[in-house]
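Undergrad: just need the structure, nothing else, for what follows:
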Amino acid sequence: MRRTETDLVDVASLVRPSTVLRAVSRYDLVLGVIPLTWLAAAVGASVTRLPVHLLVAAAGLVCSLVLVDALYVHPPTETRPNHQQERRSPRDEIGDRSRR
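TA: From the prediction side, this is the model:
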């Protein structure tokens, strides 16, 4: 029987909390915060006497702020082979012109 790359993986290290937390990126957290915010609004509406439209508006505001932060304040960057990051413009132009 031939051995594959998956045979060499240390399975115990895959389930350690430190391994999982290092693998989570900022954008993974953004994708987790958005549905949790809406879930909190739904739970809050059913548990408290606050109006539903108030909680939905608050959840929408929080989600909007999270998206603005993720897309404009801390935009995604690409990593170069030498581990330097470069930012791209909205027209997909690279800001560094030295490679031309």
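
Undergrad: contacts, neighbours, all on C-alpha from now
TA: Fine.

Undergrad: give me the neighbour count for Cys63.
TA: With neighbours defined by other C-alpha atoms under 10 Å, the count for Cys63 comes to 19.

Undergrad: gap between it and Thr19?
TA: 28 Å (C-alpha to C-alpha, to the nearest Å).

Undergrad: want to put them side by side, so please do this one too:
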Amino acid sequence: LGFNPSYIAPSPYIPIIKESLNLKAKDIPRLALEPTANVFMLPNISAFVGADIVAGILAICMWKNEKISLFIDLGTNGEIVLGSKRKMWTCSTAAGPAFEGARISSGI
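TA: The predicted structure is shown next:
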């Protein structure tokens, strides 16, 4: 996409893009899709709460639910969202070190 990756390393990490992107496949180099296909990238919530959490919020309809829900994503980073359609809180932490050496081979 032509973004400068040097911004990934310095502290504090500040993402280059936080908003969603809507592109044509033909505008993304080396992407093996039909050139006229739309490619939609979800936005990040913050530097450490990414589009995977946005996808989870959408998948479980948390954004329109009256009841409070909890969504957890564990991977290299652990991200948690607690909330309902009224308000949501998110947090993240490094989770990879918690699983190192645990002999996990097929998920948790």
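
Undergrad: and the TM-score between these chains?
TA: These two chains, once laid on top of each other, score a TM-score of 0.25 by TM-score structural alignment, normalised by the length of the first structure; 44 aligned residues with a C-alpha RMSD of 4.4 Å.

Undergrad: the biggest helix by length in the first structure - contacts with which helices or strands?
TA: In terms of residue count, the longest helix belonging to the first structure (DSSP state H) is helix 26-47. In this structure, helix 26-47 of the first structure packs against helix 52-68, with contacts taken as 3 or more C-alpha pairs under 8 Å, 6 or more residues apart in numbering; DSSP states H and E.

Undergrad: tell me what angle the helix it packs on forms with helix 26-47.
TA: 170 degrees (axes from the mean of the first three to the mean of the last three C-alpha atoms, to 10 degrees).

Undergrad: which neighbouring elements make contact with the following helix or strand past helix 52-68 of the first structure?
TA: As assigned by DSSP states H and E, the chain's next helix or strand after helix 52-68 of the first structure is strand 78-79. When contacts are defined as 3+ C-alpha pairs under 8 Å, 6+ apart, strand 78-79 of the first structure sits against strand 85-86.

Undergrad: end to end, how far does stretch 41-55 of the first structure reach?
TA: Between the start and the finish of stretch 41-55 of the first structure there is a gap of 5 Å, counting by C-alpha to C-alpha.

Undergrad: dump the residue contacts of the nearest residue to Val39 of the second structure once chain neighbours are set aside.
TA: Among residues not flanking Val39 of the second structure along the chain, Leu23 sits closest, at 5.1 Å (C-alpha to C-alpha, 6 or more residues apart in numbering). Taking C-alpha atoms under 8 Å, 6 or more residues apart in numbering, we find Leu23 of the second structure in contact with 38-40.

Undergrad: which one of those is nearest Trp89 of the second structure?
TA: Phe40 (24.6 Å; C-alpha to C-alpha).

Undergrad: JSON lines for the contacts of Leu23 of the second structure, including secondary structure?
TA: Compiled in JSON lines, these are given as follows (DSSP: H, G, I helix; E, B strand; the rest coil):
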{"residue": "Asn38", "secondary structure": "strand"}
{"residue": "Val39", "secondary structure": "strand"}
{"residue": "Phe40", "secondary structure": "strand"}
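
Undergrad: could you export the residues you listed as TSV, including neighbour count and distance to Asn77 of the second structure?
TA: Formatted as TSV, the contacts of Leu23 of the second structure follow (neighbours: other C-alpha atoms under 10 Å; distance: C-alpha to C-alpha, whole Å):
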residue	neighbour count	distance to Asn77 of the second structure
Asn38	14	29
Val39	15	25
Phe40	12	23
